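Engineer: build me a model from this:
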Amino acid sequence: METGNHSCGADFTLVGLFQYGHMDTFLFTVITILFAVALIGNITLVHLIRLDQRLHTPMYFLLSQLSIIDMMYISTTVPKMAANFLSDTKTISFLGCEIQTFLFVTLGGSEALLLGFMSYDRYIAICWPLHYPVLMSRKICCSMVAGTWGSSSVNALVHTVYVFHLPFCGSRIVDHFFCEVPSLLPLVCGDTSQYEHTVFVSGIVFLLLPFLAILASYARVLVVVLQMSSGQGQSRAVSTCSSHLTVASLFYVTTLSTYTQPHSLHSPGRDKVVAVLYSIVTPVLNPFIYSLRNKEVMGALRRQMG
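Structural biologist: This is a model prediction of the structure:
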């Protein structure tokens, strides 16, 4: 495939969520509120986990890392999206689009892997409780977090460098509300089918495999939970795992539908709606699903509020 530097330098134009100008003010208000809710919820959760000694456990350490990722994740797309609602140009520079793509792929991959490690934590805690202090030591938890960031960054760097060295031709109009690999491929001059196989493989490794691991972990957890004699223990375990599985299903199903489908099956309208779910809705819901259904977190909140 022909490559060249002539694709660099020119700005891209983001179509946005809808193409109807009279909705821009309303959408700006809604998106700004969701952004504020996501930041407040995740900051509160990180703050509680840091301050309350009872939450200094592997499970809550991983949860605090998820909240940090979510804050960065939603901050990568929403501020530019909200600004474009009030702007007539709705442009993003070539470098800005490149940075946004790299950050989005890095944070999305990190969240996907971290959710898998969180399911492993619950599996060990419920199925192998005596081995939990060894298998989920502080060193192992830090290695998990470092591994998610490192592997996701390398994956994002490879995709970003490759895509932005392809020759973009004709219109620079991106039919999306942020720069994302599937939305940029239609602007490339030439056949991208071979590269789409690479995107598919990355989707399998970073999305499908962790999701299958989560389903397998919770299938085993469910078997163990049903054998418990304590009704309270059953209820607590099911509550914890069901909240995690709810978040995981929403995130993985939507991202898989975007990153593992052939380009010919993509629809800009559907892609934008699905992208709202995994780029905005998930970071908003995560802190509330984990906190409102968790007695330990709610207890920490009450203690901090006196």
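
Engineer: from here on, just use CA atoms for contacts and neighbour counts.
Structural biologist: OK.

Engineer: ranges for the helices of this protein?
Structural biologist: Along the chain, counting by DSSP state H, helices occupy 24-51, 58-85, 94-127, 132-135, 138-163, 181-184, 193-203, 209-226, 231-259, 268-276, 282-292, 295-304.

Engineer: will you turn those into a markdown table that also has distance to Ser171 and mean neighbour count?
Structural biologist: Below are the helices of the chain laid out as a markdown table (distance: least, Cα to Cα, whole Å; neighbours: other Cα atoms under 10 Å):
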| stretch | distance to Ser171 | mean neighbour count |
| --- | --- | --- |
| helix 24-51 | 23 | 18 |
| helix 58-85 | 19 | 20 |
| helix 94-127 | 14 | 21 |
| helix 132-135 | 53 | 14 |
| helix 138-163 | 16 | 16 |
| helix 181-184 | 11 | 20 |
| helix 193-203 | 20 | 16 |
| helix 209-226 | 36 | 18 |
| helix 231-259 | 22 | 17 |
| helix 268-276 | 16 | 16 |
| helix 282-292 | 32 | 20 |
| helix 295-304 | 50 | 15 |
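
Engineer: next up, for comparison:
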Amino acid sequence: MNQTLMSTTEFVLLCRVDSQKKSYTIAVLTMVYLVTLFGNFLVILVIAMNPQLQKPMYPMYVGIAILATIDLVGSTNITPKLIAILLDRVAIPYGLCLLQMFLVLYVGATESLLLAFMACDRYVAVVHPLRYSTLVTKRTVWAAGTLLNIVSAAFVLTNLIFVTELSFCNTNILNYCFCDYSSLVKIACNENPKYFRILSVTSFVFGICPIAFILVSYTRIAYAALKISSVDGKRKTFNTLTTHLLVVGLFNIPLLMSYMLTGIGVKLTTEAYNTMIIVANIVPPMFNPIIYSFRNKVIRISIQKLTHCMQYL
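Structural biologist: The predicted model follows:
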């Protein structure tokens, strides 16, 4: 596979999985994907059909609905192709590879900024409750959503432009389970530090900054919550805080672990590394709606009402 023509028209995804575990892995991936589709569609449907979820906590529930939409897109972008690879359909056309890479980057960047915005919303609600209705309005939410998408798109398009400059003259084999910017740069013939420099900038903007902001915000929220005299008020505040931190942890910890282990010199097999990346990308979209369904009383009650109504149809 050293032909230049092939390297520029398609890529081969080398997703190593033990042949004895393939059938089991396909079954698990299929189940995870179906649960992800059902759970996130249900959350979006419940929020869209229930006007009470739009006030007075409008931004939080809009954020949950957007998160569910992002999870649907991200999971659909990766999981069906993973299943196809395990069925030995390992080739992916150049254009589809770039599209998958674009969506992977865009979904990750958007979700990271969205979680930071949701932390900001909770910060204002707890620390400045009397000013919440004037500071956080529908206009504010739409403006934040627009800015969030513009910033994410700008960085992702930069990555995409860089990839289109690459030439693949040695190999078209990616030691990865889906098309990823860094894996494409590694097999390219181009030797320019700018292609890796953008990774550092992207990691800082969409990785370190949002996590730092969330931790600082929630530390301040926890401090403010301790001053609340009402036991019920404290419980609700800490319940919201822990729910959001669970989602943030699911999104960040698996990815951080894979990078940290590699960074400190732990030698992971390709199969082990791929497994960690797969888990980081497909497990959070499945668990996010479950977390919100069980830990958010309003959503839980709304789902129960919807289920009850459907029984009479």
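
Engineer: quick one on the thing from earlier: indicate which one of the helices of the first structure is closest to Leu14 of the first structure.
Structural biologist: Smallest distance to Leu14 of the first structure across these (Cα to Cα): 8.1 Å, for helix 58-85.

Engineer: what about the closest one, how far off from the second structure?
Structural biologist: Superposing on the second structure and averaging over aligned pairs (mean Cα distance after the TM-score superposition for the first structure), helix 58-85 of the first structure comes out at 0.8 Å.

Engineer: and that helix with helix 295-304, angle?
Structural biologist: Here helix 58-85 of the first structure points in a direction 80 degrees away from that of helix 295-304 (axes from the mean of the first three to the mean of the last three Cα atoms, to 10 degrees).

Engineer: skipping adjacent residues, who's closest to the spatially most central residue of the first structure in space?
Structural biologist: Central residue of the first structure (Cα atoms, centre = their mean): Gly108, 3.9 Å from the mean position. Using Cα to Cα, 6 or more residues apart in numbering and skipping residues adjacent in sequence, the residue nearest Gly108 of the first structure is Tyr73, 7.2 Å away.

Engineer: Ser291 of the first structure versus the one you found, what's the distance?
Structural biologist: For Tyr73 of the first structure, the distance to Ser291 of the first structure (Cα to Cα, to the nearest Å) stands at 19 Å.

Engineer: for Ala275 of the first structure, same thing?
Structural biologist: Plainly put, Ala275 of the first structure is 24 Å away from Ser291 of the first structure if you go by Cα to Cα.

Engineer: what's the answer for Gln65 of the first structure, then?
Structural biologist: Taking Cα to Cα, one finds Gln65 of the first structure at 15 Å from Ser291 of the first structure.

Engineer: returning to that earlier point: closest one to Cys8 of the first structure among the helices of the first structure?
Structural biologist: Distances from Cys8 of the first structure to each of the helices of the first structure were compared using Cα to Cα; the shortest belongs to helix 94-127, at 6.6 Å.

Engineer: give me the angle between that closest one and helix 231-259.
Structural biologist: In terms of direction (the same axes, to 10 degrees), helix 94-127 of the first structure departs from helix 231-259 by 150 degrees.

Engineer: for helix 94-127 of the first structure, the distance to its chain's centre please.
Structural biologist: Centroid separation between helix 94-127 of the first structure and its chain, computed with Cα atoms, centre = their mean, to the nearest Å, is 6 Å.

Engineer: now that helix on the second structure. Mean distance?
Structural biologist: Averaged over the aligned pairs, helix 94-127 of the first structure sits 0.6 Å from the second structure after superposition, using mean Cα distance after the TM-score superposition for the first structure.

Engineer: list the contacts of the residue nearest to Gly108 of the first structure.
Structural biologist: When contacts are counted by Cα atoms under 8 Å, 6 or more residues apart in numbering, Tyr73 of the first structure is found next to 103-104, 107-108, 279, 283.

Engineer: could I get the residues you listed as CSV with distance to Leu157 of the first structure?
Structural biologist: CSV is the format used below for the contacts of Tyr73 of the first structure (distance: Cα to Cα, whole Å):
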residue, distance to Leu157 of the first structure
Leu103, 9
Phe104, 11
Leu107, 12
Gly108, 13
Ser279, 19
Pro283, 23
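
Engineer: got the contact list for the closest residue to Phe164 of the first structure other than its chain neighbours?
Structural biologist: Spatially, and ignoring its direct neighbours in sequence, Phe164 of the first structure is nearest to Glu98 (7.0 Å; Cα to Cα, 6+ apart). Residues in contact with Glu98 of the first structure (Cα under 8 Å, 6+ apart) are 160, 164, 179.

Engineer: and in the second structure, which of those residues remain?
Structural biologist: When the contacts of Glu98 of the first structure are mapped onto the second structure and scored by both residues aligned by TM-score structural alignment, their matches' Cα atoms under 8 Å, the shared contacts come out as 160, 179.

Engineer: just give me the closest of the contacts of Glu98 of the first structure to Ser267 of the first structure.
Structural biologist: Sorting those by distance to Ser267 of the first structure puts Cys179 at the head of the list, at 15.6 Å, by Cα to Cα.
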